[in-house]
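Q: the sequence isn't on hand, but the structure is:
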């Protein structure tokens, strides 16, 4: 496999590049999976020394930042560590929800480590507390109407007769969970329970977000069945307990770029460095971070025609915040210099599929195509896989990773993905091996996303693809997209709802 990584430069000469250049051949041959695996071992050790996590806002992320920046500086890069503030949230221990009377019931929690979904879950940005009080229903629609539309808790007037100190029972509906919970807190609620609305597809346990810190009381989401159970009879007494940290903290992006190359033609690649709080994040996204770091280190001494910029993003798991901060703070002129963006998020899933971002929506799934030039990036990745006679499939730009802000800025984008919590199809199992009917990554967003959760083959193949495409565009005369591309938004949407990544429901 290590030897195979050197093949594409001779078998699939990229248009506009110089595939015969000795330095490119040497670098391509030097890039290998064991080098990336050593970075993963370091990230695992960092998590182990810091409570099992590398989430933004924790010491584990700061140590990950220092490791990546230190390796880049040793290689000769000028490194920029870009700070930004973000809303931090962590659930420290498993929540509790019990009906005390009239029918004593213990509801099953969804644990902080992302295990099996229970009857209820702590809302992201919930406050902490241990409350035993009477449940008071607020403007519920029971039985639910045929179509979603409950306004429960959406107006301050809904709480006109609310008794301070009670637990507010609210129903999912037309406004955000944040609005519901904020109105309840202002009315003196000691805790808030928001249950799913009840229509088909809206009955399961709510795993939602309140959007930002600022809540001082427990807020949990439940299934429709639990909410219906608590709504009757009047006078039901419940105990709610949550143990969380919710506040504004500082995190960082790490950026490095080549000393040589045209500054008006920037080839940019990125991977998010943070994990979720539940685990060490070795596949998600230590895999992309380690592969990108290995390519950056091995190409540090090259003299490319175009400027090559590498980025490791913070706070992706809370809504692509690092990439959004970076793009939002570029001037129009600097944004226009970025000719393309390449994204690597989860490139070594254990039950992998080799997925290339579908730049032109040729899969016709209805997801938005990337900006002009994204189709060219897709074809360049395909050329690598085809040269090695390795199968591949398309994957949509669905807004679940850090390409989102770049697409919105009109920057041609592409990248690789090996699957998250989605289920592998029979066709994919035939093409790639592995097990159909199971998740690509059964440890997605869990404590078990450790070194044992990596496919060495997927890591090696994708590492070669990253190196090949990086060198193709670093030395290319013809870069994707129109030469005089402006930084205007392409109209492509970002759906920062799920990850690759499930950032949580807001309403």
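A: Structure received. Since we're looking at a predicted model, the values are computed, not measured. Numbers count the residues shown, from 1 in each chain.
Q: from now on I want contacts and neighbour counts done on CA atoms only, so please keep to that.
A: Fine.
Q: the helix or strand harbouring residue 326 packs against which elements?
A: Using DSSP states H and E, the element containing residue 326 is helix 321-328. Helices and strands touching helix 321-328, by 3 or more CA pairs under 8 Å, 6 or more residues apart in numbering; DSSP states H and E, are strand 78-101, helix 403-408.
Q: between the ones you listed, which one is nearest to residue 498?
A: The closest of these to residue 498 is helix 403-408. By CA to CA, the value is 12.2 Å.
Q: distance from that closest one to the middle of the chain?
A: 13 Å (CA atoms, centre = their mean, to the nearest Å).
Q: hmm, residue 13 and residue 476 touching each other?
A: No: taking contact to mean CA atoms under 8 Å, the distance of 11.1 Å between residue 476 and residue 13 leaves them out of contact.
Q: more neighbours, these two?
A: Applying other CA atoms under 10 Å to residue 476 and residue 13 shows that residue 476 carries more neighbours, namely 19 against 16.
Q: let me see the contact set for the nearest residue to residue 47 once chain neighbours are set aside.
A: Excluding its sequence neighbours, the residue lying closest to residue 47 (CA to CA, 6 or more residues apart in numbering) is residue 53, at 4.8 Å. Shown here is residue 53, whose contacts under the criterion CA atoms under 8 Å, 6 or more residues apart in numbering are 47, 60-61, 275-281.
Q: take the one below as the second:
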């Protein structure tokens, strides 16, 4: 029996036996002779109360605070900056006053700040191409470099293997590589080995490409990402003749410290810990009010409302506000890696909330059972039940939804790697909303779910209050339910039918998203 199975069996055995001893039932609450039934009733009562009282309007005041902090701190709240430190202090103080056990979890990072990112085609047809520097890229010299483009032929592993680079064809040139087949770090490494002086990676789906090389030692040559349309156009031009470009990518990288904020209820069984998290840091380019002030504010508001109920949950509830997610999930990774095996086994589940108020939103639920059949596969045992818990709640409120892959690009990643059942919601980043989604959710087809993703305009005006409210309800329902009753996580879950939606050209497929925080292709 694996560790996950043992954890879930222990949860099932202890939920019915221990929960009544830890509940703070009001005198008016009638107790039955069935502990499991009592736990379910307590869970339903608390979840209804939290869903009713935790509102987007109340959570918006935290967004206003995050905006004010960014405004006073060079326009951002990035890990390793005063803006993030002030955001963490605000969250800490709110939770401390509410009565939680609160701590900082400090760790080291390589701080990144992009100083320049510009790509200009100088011949045959001069024009600028929007490019985004990959995190941990090396830098060009000030003023950039000028060279010819050399396009890597497109196949299943474009740019991933030495054989993709014809001998001598890339020496002194800038490699143009399509995304896919391997991580970005491998692509630029192989391009460098072939003699390329820089790498431009273009997306293999609609939308911009924000990526990371994964760590400060990974960068070999200056590397940035561009859209699929721009990349295909450049590749077609290069097939006709020489394409000359100028590339200027420069990035400040220096060692700093940052910290997660961890808060937990004083009561509840520690060996049945219910954990929820969201990342608090922004990118350096903007205040990060949707990404991820929205998840952070929603989580904070539910935590504060839980404290006001004066409930003593049967299970310990732990909330986390991660730092350095934008640098590659570093905060969540540091936290999980710092746990002992026993401490990891104590965590019954993890729910993640990242970008829950995208202005042109779709309602995504992480695909715990892999019913969509796309990408990374199912989450650890129990993840399917977490997905069902969320979709059942959304269905009860007549909110449409669809699955999204566990692609490892938000803070659930380290928990999944540790075998902890995981789930959560997301409302879209730079991916493009389809016509079918526009009919399903409203909004505008053909543009990004969040056109201000990783930009200066990700401010208070970039919040969809309807999406914000829906997902705060999801958080509130989950906290209320799992604080008292974990039985649904242990029950077998029927595999959901994949939500198929029409794509361009009359095809069908499941929807995924691109966050670009981890070194995946």
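A: That came through fine. Source: prediction; values computed, not measured.
Q: how close are the two chains, by TM-score?
A: TM-score of the superposed chains, computed with TM-score structural alignment, normalised by the length of structure 1, equals 0.75; 456 aligned residues with a CA RMSD of 4.2 Å.
Q: picking up where we left off before, distance check, the counterpart of the residue nearest to residue 47 of structure 1 in structure 2 against residue 65 of structure 2.
A: Alignment note (TM-score structural alignment): residue 53 of structure 1 maps to residue 76 of structure 2. Counting by CA to CA, to the nearest Å, the gap from residue 76 of structure 2 to residue 65 of structure 2 is 12 Å.
Q: ditto for residue 12 of structure 2
A: The value you get for residue 12 of structure 2 to residue 65 of structure 2, if CA to CA is used, is 41 Å.
Q: pretty sure residue 83 of structure 2 contacts residue 69?
A: Yes: with contacts defined as CA under 8 Å, residue 83 of structure 2 counts as touching residue 69 at a distance of 5.9 Å.
Q: overlap in contacts of those two?
A: Both residue 83 of structure 2 and residue 69 are contacted by residue 77, under the criterion CA under 8 Å, 6+ apart.
Q: higher neighbour count, the two?
A: Taking neighbours as other CA under 10 Å, residue 83 of structure 2 and residue 69 compare with residue 83 leading, 27 against 22.
Q: the helices in structure 1, which residues?
A: Using DSSP state H, the helices of structure 1 run over 8-11, 22-30, 33-48, 59-74, 177-186, 224-231, 288-298, 321-328, 332-337, 374-387, 403-408, 426-432, 456-474.
Q: need those in JSON lines (columns: distance to residue 349 of structure 1).
A: Formatted as JSON lines, the helices of structure 1 follow (distance: least, CA to CA, whole Å):
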{"stretch": "helix 8-11", "distance to residue 349 of structure 1": "23"}
{"stretch": "helix 22-30", "distance to residue 349 of structure 1": "23"}
{"stretch": "helix 33-48", "distance to residue 349 of structure 1": "13"}
{"stretch": "helix 59-74", "distance to residue 349 of structure 1": "21"}
{"stretch": "helix 177-186", "distance to residue 349 of structure 1": "33"}
{"stretch": "helix 224-231", "distance to residue 349 of structure 1": "34"}
{"stretch": "helix 288-298", "distance to residue 349 of structure 1": "11"}
{"stretch": "helix 321-328", "distance to residue 349 of structure 1": "23"}
{"stretch": "helix 332-337", "distance to residue 349 of structure 1": "32"}
{"stretch": "helix 374-387", "distance to residue 349 of structure 1": "17"}
{"stretch": "helix 403-408", "distance to residue 349 of structure 1": "19"}
{"stretch": "helix 426-432", "distance to residue 349 of structure 1": "12"}
{"stretch": "helix 456-474", "distance to residue 349 of structure 1": "7"}
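Q: residue contacts, the counterpart of residue 279 of structure 1 in structure 2?
A: Residue mapping for residue 279 of structure 1 onto structure 2 gives residue 286, with TM-score structural alignment as the criterion. For residue 286 of structure 2, the set of contacting residues under the criterion of CA under 8 Å, 6+ apart consists of 70, 75-77, 454-459.
Q: list just the nearest of those to residue 519 of structure 2.
A: Set against residue 519 of structure 2, the nearest of the contacts of residue 286 of structure 2 by CA to CA is residue 454 (17.0 Å).
Q: neighbours of the residue mapped onto the closest one from structure 1, how many?
A: Under the alignment defined by TM-score structural alignment, residue 454 of structure 2 corresponds to residue 445 in structure 1. One way to gauge burial is a neighbour count; for residue 445 of structure 1, by other CA under 10 Å, it gives 27.
Q: just residue 219 of structure 1 next, same as before
A: Burial of residue 219 of structure 1 is recorded as 32 neighbouring residues (other CA under 10 Å).
Q: just to revisit the earlier point, matching residues in structure 2 for the helix holding residue 326 of structure 1?
A: Correspondence between helix 321-328 of structure 1 and structure 2 is established over residues 330-337, with TM-score structural alignment as the criterion.
Q: what does that stretch rub up against?
A: 105, 107, 109, 259-260, 322-325, 344, 411-412, 414-415, 418.
Q: if you count neighbours, what's buried in that stretch?
A: When burial is assessed from 16 or more other CA atoms under 10 Å, stretch 330-337 of structure 2 yields the following buried residues: 330-336.
Q: of those residues, closest to residue 48 of structure 2?
A: Within these, the smallest distance to residue 48 of structure 2 is 29.7 Å, found for residue 332 (CA to CA).
Q: state the distance from the closest one to residue 413 of structure 2.
A: Remark: distance between residue 332 of structure 2 and residue 413 of structure 2 (CA to CA) = 8 Å.
Q: cool, and residue 193 of structure 2?
A: In this structure, residue 193 of structure 2 and residue 413 of structure 2 are separated by 30 Å, where distance is defined by CA to CA.
Q: so how far does stretch 203-219 of structure 2 reach from one end to the other?
A: Between the start and the finish of stretch 203-219 of structure 2 there is a gap of 19 Å, counting by CA to CA.
Q: just to revisit the earlier point, most tightly packed of the helices and strands packed on helix 321-328 of structure 1?
A: The highest average neighbour count among these, using mean count of other CA atoms under 10 Å, belongs to helix 403-408 at a mean of 26.
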